[in-house]
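> Sequence and computational prediction follow.
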Amino acid sequence: MSEQGFLRISIAATVVIAALGIVFGILSGSFSIAFDGVYSLADAAMTGLALWVSSLIVKSAQSDAASGRIRNRFTMGFWHLEPIVLMLNGCLLMTVAVYALINAIISILGGGHELHFGVAITYSAVTVLVCAGMAVLGIRLNRSLKSDFISLDIKAWIMSGGIALALLIAFLIGLAVVPTPFSWIANYVDPAVLGLVCLVMIPLPIGTVWKALTEILLMAPVDLQDHVDRVATDVVDRLGFLSHRAYVARVGRAMQIELYFIVPEGLPAKTVEEWDALRDEIGAAIGDESANRWLTIAFTADAEWAE
């Protein structure tokens, strides 16, 4: 199964869960179930956007006529869209969770509300099974694909499954206390579990948001910068060049490298084929050659061209 195939299945499953959540939330009177439905709906929208960006990136790397027209119009590719989508996704999910937390606090301060536990328990149990199945499917698939989009989607399914499991446990507890002297607790079960779930959910996308932000800002990854510098330094020492300048970034699945070598003035002339052979040698030493590697190698005697 491809990345796009999994995302399509994920969107369909998420829309079903979202619709069930909203309907069952209304029927049971549960804010937490309704929140789960709205959260799933937001996640489905973001997954749809991720699918669109993923398909653009794949199409731009193909060699057919339609892909050629896309490349002619967007010559720098679509890699930059990937971290933007990931950051937007993470921020949206955190915003939804913060809003739900505020509503939960207001409900608790207002004395809670009555809940139809039977309907709520049915929804929670079904949702736990669906979320667990999608998370397992995504984890197995991503062992080979290593997609950031699938990775984020797996986290979303795990988060949704965690929410549903917490709701299921809380609703079972609420149902158990109804016939006891502690029946007043039942009115607080729904907003209390919603608040706790939100407190857990809010920080979860922070790592994804931070990684996406570093890519949007084109911050140089330390490991990639060190690797390129080692390769370039070896070339400088071996061929008697003066120095080098390396500019690197990771943007989504793309690795962007611009490498400039400062050569001595009056260096004996080389043929274009010899310079190209040297570029091939340097590119092979850097590694990871694929459609997602953007590599520029230049030679100049004027250091200002490399700054």
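Here it is on my side, so go on. The structure displayed is predicted, hence computed values, not measured ones.
> From here on, just use CA atoms for contacts and neighbour counts.
Noted.
> Buried residues, the helix or strand containing Gly161. List them.
Assessed by DSSP states H and E, Gly161 sits inside helix 148-177. Neighbour-count burial for helix 148-177 flags 148-168, 170-171, 174-175 (criterion: 16 or more other CA atoms under 10 Å).
> Check stretch 226-233 too.
For stretch 226-233, burial by neighbour count (16+ other CA under 10 Å) applies to Val228, Asp229, Ala232, Thr233.
> Just the strands from the stretch 151-300 of the chain, written as ranges.
Ranges of strands in the stretch 151-300 of the chain, per DSSP state E, counting those that start in this stretch, are 243-251, 254-262, 293-300.
> Let's have the ones you listed in JSON lines, adding mean neighbour count and distance to Met1.
What follows is the strands of the stretch 151-300 of the chain, written out as JSON lines (neighbours: other CA atoms under 10 Å; distance: least, CA to CA, whole Å):
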{"stretch": "strand 243-251", "mean neighbour count": "20", "distance to Met1": "24"}
{"stretch": "strand 254-262", "mean neighbour count": "20", "distance to Met1": "22"}
{"stretch": "strand 293-300", "mean neighbour count": "16", "distance to Met1": "24"}
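> check contacts around Ile297.
For Ile297, the contacting residues are Glu258, Leu259, Tyr260, Phe261, Arg279, by CA atoms under 8 Å, 6 or more residues apart in numbering.
> and here's the other structure:
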Amino acid sequence: MSNRVEQVLLKQSTILMFAVAVAAIVTGFFSGSQSILFDGFFSLIATVIKVLMLITAQLIAKQSNRRFQFGFWHLEPMVLLIEGSFLFLIATYAFLSGMFGIINGGREIELSLVIPFATLLSVVCFGYFFYVRYQNRTLKSSLIQFDNISWLVDAMLSIGLLTSFLVALLLKSYGYGTWAAYVDPSILILLGLSMIAPACKILKPALRDVLGIVPDQLDEDVRRVMDEVKVEHGFLDYVSYVQKHGRARFIEIHVVLPIDYQLQDVGKLDALREDISAKLGEPEITRWLTISFTGDRKWIS
């Protein structure tokens, strides 16, 4: 059920973002505003990323197969890495484009077109951002969470555009039309700088997952539980490995039992597994837990 809601939200987001992209590109072309055009191309790239996210969500919902025996969880951080990289590149482009615009003497834009568009765009982007954030309170999807960052960025872009265009209108009204020409490239510089933080917010966790860096908190939690269980059940030693790919958490634990450990039957080992599993938290479809037992240390070295 949750995956179905996730896919519906991603489909809505993709269609609406594509509509925003087309509207921004058309408005930017006829008004002569590079910042509006930039917003349109940002939205267009965001649409492509959302399509990738939707495909990823659909694959994750499928069962594993012989080729992908652990499922498709690894695709999630890869898509987020692509999104974060595009955001960072777009931010760099916006900054450089704005700098060149100022060096070249600014640019005139048709304010009667861009002000109503920026107003409407602000309402749409902020409205959809808060709607999705509310929906994700119970869904708790990382795909939806990071996807919604693009709506927040677009909303902030729209507010920045609207404020700057109103400033340009005031400058023209008071006879400072020359200075008004620098508003559009100045917006691009500010937008580029403001997008770096959201890009890094997506890139950092995605890059950790793709590179296979151990999630510190998960590793500490597993070790804490196993230290307690080791004392409680009289284990000689253990070794644990953890990994994270998107929402999927992989936990592997190998336990060394004393040679004279009392085992009436195999059910005793299953009971130990149940105890460890319960202490690690509620079992979820996103958690892959493997627990093995041995009496020879060579199997954990």
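Done, it's in. Being a predicted model, the structure only gives us computed values, none of them experimental.
> re earlier: if we take the buried residues of stretch 226-233 of structure 1, which one ends up nearest to Phe182 of structure 1?
Phe182 of structure 1 has its nearest neighbour among those in Val228, at 65.7 Å by CA to CA.
> What is the equivalent residue in structure 2 for that closest one?
Aligning on TM-score structural alignment places Val228 of structure 1 opposite Val222 in structure 2.
> gap between the nearest residue to that match once chain neighbours are set aside and Leu113 of structure 2?
Among residues not flanking Val222 of structure 2 along the chain, Leu280 sits closest, at 6.8 Å (CA to CA, 6 or more residues apart in numbering). Note on Leu280 of structure 2: its distance to Leu113 of structure 2, by CA to CA, to the nearest Å, is 58 Å.
> the more surrounded of those two?
Remark: of Leu280 of structure 2 and Leu113, Leu280 carries more neighbours, 18 against 15, as counted by other CA atoms under 10 Å.
> Just tell me what that one corresponds to in structure 1.
So, by TM-score structural alignment, Leu280 of structure 2 is matched to Ile286.
> Please apply the same query to Trp73 of structure 2.
Aligned partner of Trp73 of structure 2 by TM-score structural alignment: Trp79.
> And for its match, the neighbour number?
Using other CA under 10 Å, Trp79 of structure 1 has 20 other residues around it.
> Would you mind giving the secondary structure of it?
coil (DSSP: H, G, I helix; E, B strand; the rest coil).
> check contacts around the alignment partner in structure 2 of Leu88 of structure 1.
Aligned by TM-score structural alignment, Leu88 of structure 1 pairs with Ile82 of structure 2. Shown in contact with Ile82 of structure 2 (CA under 8 Å, 6+ apart): Ile49.
> pretty sure Val225 of structure 2 is touching Ala278, no?
No: using CA atoms under 8 Å, Val225 of structure 2 is not in contact with Ala278, being 10.0 Å away.
> gap between the match of Leu280 of structure 2 and Ala232 of structure 1?
9 Å.
> what separates the match of Leu88 of structure 1 from Arg208 of structure 2, distance-wise?
According to CA to CA, Ile82 of structure 2 and Arg208 of structure 2 sit 13 Å apart.
> mind checking what Ser122 of structure 2 lines up with in structure 1?
Match for Ser122 of structure 2 (TM-score structural alignment): Val128.
> In space, what's closest to its match - neighbours in sequence excluded?
Gly161 (5.0 Å).
> With Tyr123 of structure 1 as the reference, measure out to the one you found.
With CA to CA as the criterion, Gly161 of structure 1 and Tyr123 of structure 1 are 12 Å apart.
> With Ser30 of structure 1 instead?
As judged by CA to CA, Ser30 of structure 1 and Tyr123 of structure 1 stand 11 Å apart.
> more crowded one of the two?
Ser30 (25 against 22).
> I'd say the more buried one and Ile121 touch.
No: between Ser30 of structure 1 and Ile121 there is no contact under CA under 8 Å: 10.8 Å.
> returning to that earlier point: next up, the contacts around the match of Trp73 of structure 2.
Ile57, Val251, Gly252, Arg253, Ala254.
> Cool, thanks, signing off.
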